[in-house]
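Any chance you could fold what I've pasted below:
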Amino acid sequence: MVGAGPGPRRGVIAVRGALVRLLFAAAVAALLLAAAVLIFLLPPVVHLLLDLSGAPAVLGSDAATAHQLSDALVFDLLRGGDFGVPYNGEALLSAAERSHLVDVGALLRAVIAIGLLGGVLLVTTILRSGGTATGAGRLRLGEALRDGALLLAGAAAAAGLAFTVAFEATFTLFHGLLFAAGTWTFNPATDRLVLLYPDAFWIAAALAFCVALVGAGCAAFVIGRRFVAPRR
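The predicted structure is shown next:
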């Protein structure tokens, strides 16, 4: 029986190499995305966005109260809580609002978990290659950083442009893709979830998040190019 010639074998190797390279690029993009999500969930960042958007006034509370309510909700997002935050002697959110935040929390935790897995994959590969100072490990890390940066920055730039040109349509599109219909629409006049986080909050957050991702992608691309470039 005659085996496959060198041509088909080289083709298989090339495809396998491309898939591995894509996997590492996705790992870098996922890690950077997860890091950005965690940064944007930090209290100082959320508080700044709340204040810039005038959220306390929209809710009808002072800034300190709005910050405390938001901190409690973000904590529940990260730990998988029930969002039963009290406000003026009653629950801050309705059952529908709490249900939506349960879905949001599951999505955020999945993004963070995938990002951590991407980080583990990168670190494991680097260690198995003998560290980034070696040729193979350095080249693979550089390619992953460069490709993942392009993937992330390109997607973030496209999303940022879409949010800038048509925020409502883009916001609706993303929610329609990520959540079941009818579970994420609320009354901005009465539902406290959208009073605490009004449209101005989401516009500022979405644009700042996209800019941060583009910046992180550019930084990773520069670092990746240095790793790939021949050492003198």
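
make it CA atoms for all contacts and neighbour counts henceforth
Noted.

tell me which element the spatially most central residue of the chain falls in.
In the chain, the centroid-proximal residue (Cα atoms, centre = their mean) is Leu33; its distance is 3.8 Å. Using DSSP states H and E, Leu33 sits within helix 6-40.

Alongside the first, I'd like the structure of this one:
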Amino acid sequence: MCIRDRSHAPRWGGRPGPLRFAATLLFVVALPVLTVTTGIRVLFSLPQVYDYSIEHFDAASLTGIPESELKRANRELVRYFADDRRLLQLEVTDATGQQVPLFTPVETAHLADVKALLRWVNAVQVASLAYVLAYVVLVYVWAREGSVRDLAGAVVWSAVATYALLGAAGAMALAGFDAFWERLHQALFRNDLWRLDPARHHLIQMFPEEFWFQMVALVVGGTLALMTVLAGLSLAYLWLARPRRDWMEAPLPQEAPTPPQVPAGGPVREGLEGSPSSGGSS
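Now for the predicted structure:
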């Protein structure tokens, strides 16, 4: 059995190479994409979110359909977005007790477009999750080409990019959600089936624009909150793991050498010492 020798595995020091830089850049992008798409996927899979719109925007009186029937339709919508049906055929009992189609053919066709878009969102979410996990495992666990400090730095840069992009999108939505919502639909759909009439289309009566404003705010706010937590943890790690010198390893200050002592009468010169010579007798 062959075992890969990791003792000579390349370790990244200094600037990364172009391949490593590209992989890190993709990680910086994939992390917020994963967060946004996960939020969208969760919201569209919870019937309680649909029920919130029915209860808080008076959908029963607008549609003329009992609230219990609308909530039953909500669960059918959740199942429809998760199964393989091309079109949704859904009948409900209205206030007069008659069985009627809940949606018109235009609404049904638009729901098919929404389902196709959700399939794409789900695929992007799975791909971004797979890439984030693969990047962390391959670069930091298997190849050991980066340190935890490198990973923390990449998370911080990802948070900065998220703040910039979602901050701009949030500012546009707050400046005028009607225009923002219309431009978003024009970018996501190739037709005008999403232009529904609030006076006669049940779909927009059940889920009005105010509801979607709250859902957009929830996804954006949740993404920013999660990225803030990740960035905060990363910054805390970078601060705690910063290079610092142990005080026990610091060199002790050395004492200055003691200057030589000078006699009080000044320096003694050699050859000038001794007693004076005595004179001879006559």
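
Quick check: TM-score for this pair?
Once superposed, the chains reach a TM-score of 0.81 (TM-score structural alignment, normalised by the length of the first structure), with 220 aligned residues with a Cα RMSD of 2.7 Å.

hang on, the earlier thing: now which residue in the second structure aligns to the residue nearest to the centre of the first structure?
By TM-score structural alignment, Leu33 of the first structure lines up with Val36 in the second structure.

What are the neighbouring residues in contact with that match?
Val219, Val220, Thr223 (Cα atoms under 8 Å, 6 or more residues apart in numbering).

let's see it at 10 Å
Residues near Val36 of the second structure by Cα atoms under 10 Å, 6 or more residues apart in numbering: Ala30, Val121, Gln125, Leu166, Val219, Val220, Gly221, Gly222, Thr223, Leu224.

where along the first structure do the strands fall?
According to DSSP state E, the first structure carries its strands in the segments 86-87, 90-91.

Which part of the second structure matches the last one?
Taking TM-score structural alignment as the measure, the second structure aligns residues 100-101 with strand 90-91 of the first structure.

repeat for stretch 172-181 of the first structure
The alignment of stretch 172-181 of the first structure onto the second structure (TM-score structural alignment) spans residues 182-191.

if you skip the residues just before and after it, what's nearest to the aligned partner of Ala123 of the second structure in the first structure?
If you follow Ala123 of the second structure across to the first structure using TM-score structural alignment, you land on Ala113. The shortest distance from Ala113 of the first structure to any residue other than its chain neighbours is 7.9 Å, reached at Ala34 (Cα to Cα, 6 or more residues apart in numbering).

if I look at that neighbour, how far off is Leu101 of the first structure?
18 Å (Cα to Cα, to the nearest Å).

repeat for Gly182 of the first structure
14 Å.

Of these two, which one has the most company?
Shown here are Gly182 of the first structure and Leu101; by other Cα atoms under 10 Å, Leu101 has more neighbours (24 against 10).

Stretch 216-226 of the second structure aligns to what range in the first structure?
So stretch 216-226 of the second structure is aligned with residues 206-216, judged by TM-score structural alignment.

show me where the first structure has helices.
6-40, 43-52, 55-59, 63-79, 95-128, 135-165, 167-178, 192-196, 199-228 (DSSP state H).

Just put the ones you listed in JSON lines and tack on distance to Pro86 of the first structure.
Putting the helices of the first structure into JSON lines (distance: least, Cα to Cα, whole Å) gives the following:
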{"stretch": "helix 6-40", "distance to Pro86 of the first structure": "24"}
{"stretch": "helix 43-52", "distance to Pro86 of the first structure": "19"}
{"stretch": "helix 55-59", "distance to Pro86 of the first structure": "14"}
{"stretch": "helix 63-79", "distance to Pro86 of the first structure": "8"}
{"stretch": "helix 95-128", "distance to Pro86 of the first structure": "12"}
{"stretch": "helix 135-165", "distance to Pro86 of the first structure": "33"}
{"stretch": "helix 167-178", "distance to Pro86 of the first structure": "27"}
{"stretch": "helix 192-196", "distance to Pro86 of the first structure": "12"}
{"stretch": "helix 199-228", "distance to Pro86 of the first structure": "22"}
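
you'd agree Leu151 of the second structure is up against Ser234?
Yes. The pair Leu151 of the second structure and Ser234 passes the contact test of Cα atoms under 10 Å, sitting 8.3 Å apart.

Show me which of the two is the more surrounded one.
When Leu151 of the second structure and Ser234 are compared on other Cα under 10 Å, the one with more neighbours turns out to be Ser234, at 21 against 17.

OK, contacts around Ser99 of the first structure?
Asp82, Phe83, Leu93, Gly105, Thr183, Trp184.

Isn't the last one up against Phe171?
If I follow you right, that is Trp184 of the first structure. No. Applying Cα under 10 Å, one finds Trp184 of the first structure not in contact with Phe171, separated by 11.1 Å.

got a list of what the equivalent of Asp191 of the first structure over in the second structure touches?
Asp191 of the first structure maps onto His201 of the second structure when the alignment is built from TM-score structural alignment. Taking Cα under 10 Å, 6+ apart, we find His201 of the second structure in contact with Leu62, Thr63, Leu102, Phe103, Thr104, Val106, Glu107.
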